[in-house]
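Visitor: The following comprises the amino acid sequence and a computationally predicted model.
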Amino acid sequence: MNKTYIPTKQSNTNTQWYLIDAKNQTLGRLSANIAKILRGKNETTYTPYLENNTYVIIKNAKLIQVTGKKRHQKIYRRHSGRPGGLKSETFFELQKRIPNRIIEKSVKGMLPKGPLGRKLFTRLRVYSGDRHPHEAQQPQQIYLV
């Protein structure tokens, strides 16, 4: 009788680091691919309820692109929790101020909600420039089309 292989936490001990260049990439398509890699859907041992040891490094976040008029029409909102504490800014303003937050917010929305999604989100590293401090991990470069 054949038995289905079910991975456990102990069976997935190897850590994999991926490096993705966000230069001239479309925000939604890039974020969907990042979320898929963080979930482990590109691995043969994918299990929905387990986290894998995959880390993703994004560089050149300040050079991300959006289609259409979203550069000036897309609005990012945050609230301090105090009365009148709603702050709003467009994609263009946020890209000048904190370009990392655009990709982080997009990927976080595509990860599962709950403890697993919060744990997976901690494995994402976003850098606005071309440099990152993770050379010792020998990340594997991924080219997305």
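Guide: Thanks, I have the structure now. Nothing here was measured: the structure is a model prediction, and the numbers come from that model.
Visitor: Only C-alpha atoms from now on, for both contacts and neighbour counts.
Guide: Will do.
Visitor: which non-adjacent residue is nearest the residue nearest the centre of the chain?
Guide: In the chain, the residue lying closest to the centroid (C-alpha atoms, centre = their mean) is V107, at 4.2 Å. Closest residue in space to V107, ignoring its immediate chain neighbours: S31 at 5.1 Å, by C-alpha to C-alpha, 6 or more residues apart in numbering.
Visitor: Give me the buried positions along the host helix or strand of the one you found.
Guide: Using DSSP states H and E, S31 sits within helix 27-39. The neighbour-count check on helix 27-39 (16 or more other C-alpha atoms under 10 Å) flags 27-28, 30-35, 37-39 as buried.
Visitor: next, the one to line up against it:
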Amino acid sequence: MYTQKSFVLKPAEADKKWFVVDAQDQIVGRLATQIADILRGKLNPKFTYNTDSGDYVVVINADKVKFTGDKWNAKEYNWHTNFTGGIKTRSAKEQLEKHPELIVMEAVKGMLPKNTLGRKQLTKLKVFAGATHDHAAQNPVEYKLK
């Protein structure tokens, strides 16, 4: 009797590409889900869930993203300074003024696995507030969002 073996992608065999995503006038959550799929490699036909088979993503115009509803005022970003009583909070509007790239970074981070593989996949995300980026040498291909 013939049994077919399952395909398992080895990390060395993964063909990693570079993509540029323009975040201008994109809704943050919908943008983040598509970026997370690219980083994980779910668009590749050889996707293996326990292997880092995803591609690199460069996001430009992160300062021109949109939220639906009243999230600009209601959504909060929290962090801790590691000092006693050091919890800090910013609204989404304040975060857009100070660190707009962190809005996209945190949204994508929340959609990746919460383990060492997810942290490794997050390092392949490069976010820039303006229209220029530092990764022209990698010849990234423009990715059209759905």
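Guide: Nice, thanks for sending it over. The structure displayed is predicted, hence computed values, not measured ones.
Visitor: TM value for the aligned chains?
Guide: TM-score of the superposed chains, computed with TM-score structural alignment, normalised by the length of structure 1, equals 0.95; 144 aligned residues with a C-alpha RMSD of 1.1 Å.
Visitor: Make sure I have this right: the residue nearest to the centre of structure 1 is in a helix.
Guide: Yes. According to DSSP: H, G, I helix; E, B strand; the rest coil, V107 of structure 1 belongs to a helix.
Visitor: what residues are up against it?
Guide: By C-alpha atoms under 8 Å, 6 or more residues apart in numbering, the residues touching V107 of structure 1 are 31-32, 34-35.
Visitor: H79 of structure 1 maps to what in structure 2?
Guide: Residue correspondence to structure 2 (TM-score structural alignment): H79 of structure 1 is matched to H80.
Visitor: Tell me how many other residues crowd that match.
Guide: The number of residues packed near H80 of structure 2 is 11, by other C-alpha atoms under 10 Å.
Visitor: What's the separation between it and K98 of structure 2?
Guide: Distance, H80 of structure 2 to K98 of structure 2, using C-alpha to C-alpha, to the nearest Å: 17 Å.
Visitor: Where do the helices of structure 1 begin and end?
Guide: For structure 1, the helices identified by DSSP state H occupy 27-39, 70-73, 91-97, 99-110, 115-121, in order along the chain.
Visitor: Setting aside sequence neighbours, what's the nearest residue to the match of H79 of structure 1?
Guide: Leaving aside its sequence neighbours, H80 of structure 2 sits nearest to I87 (C-alpha to C-alpha, 6+ apart; 4.5 Å).
Visitor: hang on, isn't that neighbour packed against Y77?
Guide: No. Contact criterion C-alpha atoms under 8 Å: I87 of structure 2 and Y77 do not qualify, at 10.5 Å.
Visitor: Between those two, tell me which one has more neighbours.
Guide: Neighbours were counted for I87 of structure 2 and for Y77 using other C-alpha under 10 Å; Y77 has more, 14 against 11.
Visitor: State the distance from the residue nearest to V107 of structure 1 to K62 of structure 1.
Guide: Taking C-alpha to C-alpha, one finds S31 of structure 1 at 14 Å from K62 of structure 1.
Visitor: Kindly report the same for F91 of structure 1.
Guide: Remark: distance between F91 of structure 1 and K62 of structure 1 (C-alpha to C-alpha) = 11 Å.
Visitor: Comparing the two, which shows the higher neighbour count?
Guide: Taking neighbours as other C-alpha under 10 Å, F91 of structure 1 and K62 compare with K62 leading, 23 against 19.
Visitor: ok, the more buried one touching L94?
Guide: No. In this structure, K62 of structure 1 is not within contact of L94 by C-alpha under 8 Å, at 9.9 Å.
Visitor: how about V56 of structure 1, what's its partner in structure 2?
Guide: Using TM-score structural alignment, V56 of structure 1 pairs with V57 in structure 2.
Visitor: Next, the contact list for that match, please.
Guide: Counting by C-alpha under 8 Å, 6+ apart, V57 of structure 2 makes contact with 18-21, 35, 38-39, 124-126.
Visitor: circling back to that earlier point, which residues does the match of H79 of structure 1 contact?
Guide: H80 of structure 2 neighbours (C-alpha under 8 Å, 6+ apart): 86-88.
Visitor: which of those residues also appear as contacts in structure 1?
Guide: Compared against structure 1 with both residues aligned by TM-score structural alignment, their matches' C-alpha atoms under 8 Å, those retain 86-88.
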